[in-house]
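J.: Test case, fold it:
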Amino acid sequence: MKSMQSFMVALIMVALISCNNEPAADTTSAAPAFSLDSAKAAIAASNDAFMAAFTKGDSTGVAACYATDGKIMPAGMPAIEGQAGISGFVAASVHMGLKDFKLSTSNVWGGEELVGEEGTYTLTAADGTAVDNGKYIVLWKKENGAWKMFRDVWTSNVPPAPVK
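T.: Here you go, the predicted structure:
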């Protein structure tokens, strides 16, 4: 009789354990959790690469900081899309005498799909003259595991020249 009771207790235990309907956690395919601090660090590193490439006159290096479908939206002209178009715009800017581009990030926010960045910029000519300064907003997205600029818009703080 004692063995029958032990058997019944074991059978009930197995039944109770097998009633757990929750799926087992799959830890092998879980994507890493989004970290805004990691995104901020990646954006800061990309901005450093952007500024260094611009200072060297490396338009291809600047364009590599953008997503393949990235778009810049400068004031006073149509938007320019794609790395080739962005590279051409930067090359023309360097050819016009722009030499140094400084970015200063003031805020970064967002989630794993898109991250926004806002800040200020200063553009300097080859002779050291400050040419422009203003503010910008960039939307970043992940492309091949790296944060890339997706949309980039900026506006100058310098008033437009008077119309003659």
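J.: switch to C-alpha atoms for all contacts and neighbour counts from now on
T.: Noted.
J.: what are the ranges of the helices in this structure?
T.: 2-18, 36-56, 59-63, 83-95 (DSSP state H).
J.: export these to TSV and tack on mean neighbour count and distance to residue 115?
T.: Shown next, in TSV, are these (neighbours: other C-alpha atoms under 10 Å; distance: least, C-alpha to C-alpha, whole Å):
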stretch	mean neighbour count	distance to residue 115
helix 2-18	11	44
helix 36-56	17	8
helix 59-63	21	19
helix 83-95	17	20
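J.: Indicate which one of those is closest to residue 118.
T.: helix 36-56 (11.3 Å; C-alpha to C-alpha).
J.: Excluding chain neighbours, give the residue nearest to the residue nearest to the spatial centre of the chain in space.
T.: With distances taken as C-alpha atoms, centre = their mean, residue 140 lies nearest the centre of the chain, 2.9 Å away. Counting by C-alpha to C-alpha, 6 or more residues apart in numbering, residue 140 lies nearest to residue 149, which is 4.5 Å off, once chain neighbours are set aside.
J.: How about the contacts made by the one you found?
T.: Contacts for residue 149 (C-alpha atoms under 8 Å, 6 or more residues apart in numbering) come out as 65, 66, 67, 70, 138, 139, 140, 141.
J.: Which of these fall in strands?
T.: 66, 67, 70, 138, 139, 140, 141 (DSSP state E).
J.: One more, please, to line up against the first structure:
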Amino acid sequence: MKQKFLVTAALCLRLFLGHSSCLAQTSNTAVVLQIRKVIEKNNALYFNLFAKSDAAIVDMYTDDASLLAPNMPPITGEKALKKDFEDTFSAGKVKGVRFKTSNIYGDGREYVTEEGNWQVFDKGGKLLDDGKYLKLWKLTKTGWKIFRDSFNSDRKNP
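T.: A predicted model of the protein is given here:
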């Protein structure tokens, strides 16, 4: 009788713990979905700031962020990012960068990783290049900011 009770108690505990982890997973999914909405909104803001050649785009990155572009050393820190964006804006070739999020990974406590595709447009709206990216977002006192930004093209070099 005692053994039957212990088996029943163990099964109940297992069901309860399994149910609790399901609730935690459901809750985590809701958190990640909320973060995804914030990131998608930030990506739209990024496109608009880029289109205006607005230096405020750097504020979307953490102070110690790194832009990990292909075929060049990392661009790290606020000063380096400002210079990179100033150089890009003054060149005048690119009018916009659009991001399309495909997945968000993580628990949303401190970091999440965004995976997606990007497109770069000229001033006339013509597609210049496209590819894929991973961005590591960090939760800061002022909200979610880009901590690491890595991308590459889907096109072969001419």
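J.: Give me the TM-score for these two chains.
T.: With the length set by TM-score structural alignment, normalised by the length of the second structure, the two chains reach a TM-score of 0.76; 128 aligned residues with a C-alpha RMSD of 1.5 Å.
J.: Just give me the match in the second structure for the residue nearest to residue 140 of the first structure.
T.: In the second structure, the residue paired with residue 149 of the first structure is residue 146, using TM-score structural alignment.
J.: returning to what we had before: unless I'm mixing things up, the residue nearest to the centre of the first structure is touching residue 150, no?
T.: Yes: the pair residue 140 of the first structure and residue 150 passes the contact test of C-alpha atoms under 8 Å, sitting 5.1 Å apart.
J.: Kindly provide the distance from the residue nearest to residue 144 of the second structure when sequence neighbours are not counted to residue 12 of the second structure.
T.: Nearest residue to residue 144 of the second structure, sequence neighbours excluded (C-alpha to C-alpha, 6+ apart): residue 138, at 5.5 Å. According to C-alpha to C-alpha, to the nearest Å, residue 138 of the second structure and residue 12 of the second structure sit 39 Å apart.
J.: higher neighbour count, the two?
T.: residue 138 (21 against 12; other C-alpha atoms under 10 Å).
J.: How about the contacts made by the more buried one?
T.: Contacts of residue 138 of the second structure by C-alpha under 8 Å, 6+ apart are 62, 110, 111, 112, 144, 145, 146, 147.
J.: try residue 60 of the first structure
T.: For residue 60 of the first structure, the contacting residues are 83, 87, by C-alpha under 8 Å, 6+ apart.
J.: for the one 4 residues further on, same thing?
T.: Residue 64 of the first structure makes contacts with residue 83, as judged by C-alpha under 8 Å, 6+ apart.
J.: what does it align to in the second structure?
T.: Correspondence of residue 64 of the first structure to the second structure, assessed by TM-score structural alignment: residue 59.
J.: For the nearest residue to residue 61 of the first structure once chain neighbours are set aside, list the residues it contacts.
T.: Nearest non-adjacent residue to residue 61 of the first structure, counting by C-alpha to C-alpha, 6+ apart: residue 53, 5.4 Å away. Neighbouring residues of residue 53 of the first structure by C-alpha under 8 Å, 6+ apart: 59, 61, 62.
J.: isn't the first one right next to residue 93, touching?
T.: No: counting by C-alpha under 8 Å, no contact exists between residue 59 of the first structure and residue 93, whose distance comes to 9.3 Å.
J.: ok, the ones in strands among the contacts of residue 149 of the first structure vs residue 160 of the first structure, which is closest?
T.: Using C-alpha to C-alpha, those come closest to residue 160 of the first structure at residue 138, 23.1 Å.
J.: okay, now residue 106 of the second structure: neighbour count?
T.: Residue 106 of the second structure has 15 nearby residues by other C-alpha under 10 Å.
J.: got a list of what it touches?
T.: 32, 112, 113.
J.: try 7 Å
T.: Going by C-alpha atoms under 7 Å, 6 or more residues apart in numbering, residue 106 of the second structure touches 112, 113.
J.: when you align them, which residue in the first structure goes with residue 119 of the second structure?
T.: Under the alignment defined by TM-score structural alignment, residue 119 of the second structure corresponds to residue 122 in the first structure.
J.: Surely that match and residue 102 touch.
T.: Yes: applying C-alpha atoms under 7 Å, one finds residue 122 of the first structure in contact with residue 102, separated by 5.2 Å.
J.: what sits in contact with each of those two?
T.: With C-alpha under 7 Å, 6+ apart, residue 122 of the first structure and residue 102 have no common neighbours.
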